[in-house]
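Asks: just coords:
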């Protein structure tokens, strides 16, 4: 594992097509704890993978930014609990360095789902109005039977629902309104929506219910 930097640096998207370097905010050493306020949660970020599957050391620029970690402190969040292993939106939250360790302070709504002890994305528990979908395989031939190059295959925008969250909270009644889709349904979703994952050669995506366009039968 590469040596840990005292001030972790990540790249975040900026306007007009530029990238801005954002340094994590270091909490002064005299403060030993961070107590999230409101519905925020503090997540200790998983370590980055420094080697490829073949054991080759990767340069920092080639590593995937971790988007998972364990909840170590929380405010009034209702859908997660302490020690949960959570997945969150890639550029969400405020990055903090606490006692030399990388953390991120998130709003509860930025947490995509809770991972099981096996860390398998296929068993992710989506939160709120989110839906976990196993993507369909891309077509590798045209209608006329011509073989397509890998990078020219049409991106699938449909798949099978594996899990659904408890639903969004109604502003007036404060009751959960469950998503109007069921596990096992085949659905179409907006092309550039959601957060994508790849695991064991399979494609997965977590989208909000509002990004689901139709059910197929």
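Replies: Nice, thanks for sending it over. Given the structure is predicted, the values throughout are model-derived calculations rather than measurements. Residues are numbered from 1 along each chain as shown.
Asks: from here on, just use CA atoms for contacts and neighbour counts.
Replies: OK.
Asks: could you find the closest non-adjacent residue to residue 88?
Replies: For residue 88, ignoring the flanking residues on the chain, the nearest one in space by Cα to Cα, 6 or more residues apart in numbering is residue 111 at 4.4 Å.
Asks: run a quick neighbour tally on that neighbour.
Replies: Residue 111 has 23 neighbouring residues, counting by other Cα atoms under 10 Å.
Asks: cool, and residue 19?
Replies: Residue 19: 11 neighbours (other Cα under 10 Å).
Asks: list the contacts of it.
Replies: The contact partners of residue 19, by Cα atoms under 8 Å, 6 or more residues apart in numbering, come to 11-13.
Asks: put this next to the previous one:
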């Protein structure tokens, strides 16, 4: 049974000396997008953030996002904003939730649609782009102060991810194509923020018959090389058709 911890209570922070919003003419008024990108980096769960250099959030860290153009699909807008702000492209972004608390944005009514993605952070170098002075990966358990209600978005996203990873094999998106059982365990420990029993974890994972051996071992490691596995998506589809339910 998977127990989801919630160690990140949301907080609402006051705003002061707020600059005007000054939305561009070609965007939908009062509607924005924010991207919550989770990345696994050497066994640590990280979150992608940018530092604003203009507007009411100037000098503060935030989820990469912005306004939607009049002629733009929502997911296209999310992908465009992510690339413009961080240089990251070609991610599969899924809609998480709409956040519309009346006081979530200073002096304006702005509703935001949050998108999320799961990646291996080691594969993505961030480059600060338009209206940002910096772009970085941060440990999910040690984030800086975030603007607006972005801490609330992160908290919701973490709880959503912890629930989802227990019921769908989405965690494999955060791993390289070939991985060890230890890397897989570290992934679950990072997301769930728990310490798992090694024998029980391995027994449970192998029993699902979703891991295919690569008949290879790690190379260039200072310790005893471990066997490599890959996620067998075809086996998962066949099992699902027969009524298999992924439960961790």
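Replies: Happy to help now that I have it. Everything quoted here is computed from the prediction, not taken from an experiment.
Asks: tm score of chain vs chain?
Replies: In this superposition the chains share a TM-score of 0.26, using TM-score structural alignment, normalised by the length of structure 1; 105 aligned residues with a Cα RMSD of 6.2 Å.
Asks: isn't the residue nearest to residue 88 of structure 1 up against residue 105?
Replies: No. Applying Cα atoms under 8 Å as the test, residue 111 of structure 1 and residue 105 come out as separate, 10.6 Å apart.
Asks: right, and the helix or strand after whichever strand or helix holds residue 20 of structure 1?
Replies: Under the criterion of DSSP states H and E, residue 20 of structure 1 resides in strand 19-23. As assigned by DSSP H and E, the chain's next helix or strand after strand 19-23 of structure 1 is strand 25-26.
Asks: which helices and strands sit right next to the helix or strand that that next one is followed by?
Replies: Once the chain leaves strand 25-26 of structure 1, the next helix or strand it forms, by DSSP H and E, is strand 40-45. Other helices and strands packing on strand 40-45 of structure 1, by 3 or more Cα pairs under 8 Å, 6 or more residues apart in numbering; DSSP states H and E, are strand 68-74, strand 101-107.
Asks: I'd guessed residue 213 of structure 1 sits against residue 186; true?
Replies: No. Taking contacts as Cα under 8 Å, residue 213 of structure 1 lies outside contact range of residue 186: 11.1 Å.
Asks: which one's more surrounded, those two?
Replies: Counted by other Cα under 10 Å, residue 213 of structure 1 and residue 186 do not tie: residue 186 has more neighbours, with 20 against 13.
Asks: quick check: chain neighbours aside, which residue is closest to that one?
Replies: If the residues on either side of it in the chain are set aside, residue 186 of structure 1 comes closest to residue 160, at 4.5 Å by Cα to Cα, 6+ apart.
Asks: just checking, the one you found is part of a strand?
Replies: Yes. Under DSSP: H, G, I helix; E, B strand; the rest coil, residue 160 of structure 1 falls within a strand.
Asks: grab the longest strand from structure 2 for me.
Replies: Identified as the longest strand of structure 2 according to DSSP state E is strand 27-41.
Asks: can you tell me how far residue 37 of structure 2 sits from residue 235 of structure 2?
Replies: Counting by Cα to Cα, to the nearest Å, the separation of residue 37 of structure 2 from residue 235 of structure 2 is 28 Å.
Asks: ditto for residue 114 of structure 2
Replies: For residue 114 of structure 2, the distance to residue 235 of structure 2 (Cα to Cα) stands at 32 Å.
Asks: have a look at those two and say which one is more surrounded.
Replies: Taking other Cα under 10 Å, residue 114 of structure 2 and residue 235 do not tie; residue 114 has more neighbours (24 against 15).
Asks: that one touches residue 37, doesn't it?
Replies: No. Between residue 114 of structure 2 and residue 37 there is no contact under Cα under 8 Å: 10.2 Å.
Asks: wait, which of the helices and strands packed on strand 40-45 of structure 1 is closest to residue 132 of structure 1?
Replies: strand 68-74 (16.2 Å; Cα to Cα).
Asks: give me the helices and strands touching the helix or strand following the closest one, please.
Replies: Using DSSP H and E, the helix or strand that follows strand 68-74 of structure 1 in sequence is strand 85-88. For strand 85-88 of structure 1, the elements it packs on are strand 68-74, strand 111-115, judged by 3+ Cα pairs under 8 Å, 6+ apart.
Asks: I figured residue 136 of structure 2 hits residue 49, correct?
Replies: Yes. If you go by Cα under 8 Å, residue 136 of structure 2 and residue 49 touch, sitting 5.5 Å apart.
Asks: the more surrounded of those two?
Replies: More crowded of residue 136 of structure 2 and residue 49, by other Cα under 10 Å: residue 49, with 26 against 17.
Asks: pretty sure that one is touching residue 62, no?
Replies: Yes. Counting by Cα under 8 Å, residue 49 of structure 2 does reach residue 62; the two are 5.5 Å apart.
Asks: excluding its backbone neighbours, what's nearest residue 97 of structure 1?
Replies: In this structure, residue 97 of structure 1 finds its nearest non-sequential neighbour in residue 26, 4.5 Å apart by Cα to Cα, 6+ apart.
Asks: okay, buried residues for the helix ranked longest in structure 2 please.
Replies: As assigned by DSSP state H, the longest helix anywhere in structure 2 is helix 150-167. For helix 150-167 of structure 2, burial by neighbour count (16 or more other Cα atoms under 10 Å) applies to 150-159, 161-163, 165-166.
Asks: pull out the buried residues from stretch 30-38 of structure 2.
Replies: 31-38.
Asks: pick the most deeply packed of the helices and strands packed on strand 85-88 of structure 1.
Replies: Compared across these, strand 111-115 shows the largest average neighbour count, a mean of 25 (mean count of other Cα atoms under 10 Å).
Asks: what's the following helix or strand after that one?
Replies: Next helix or strand after strand 111-115 of structure 1 toward the C-terminus (DSSP H and E): strand 125-126.
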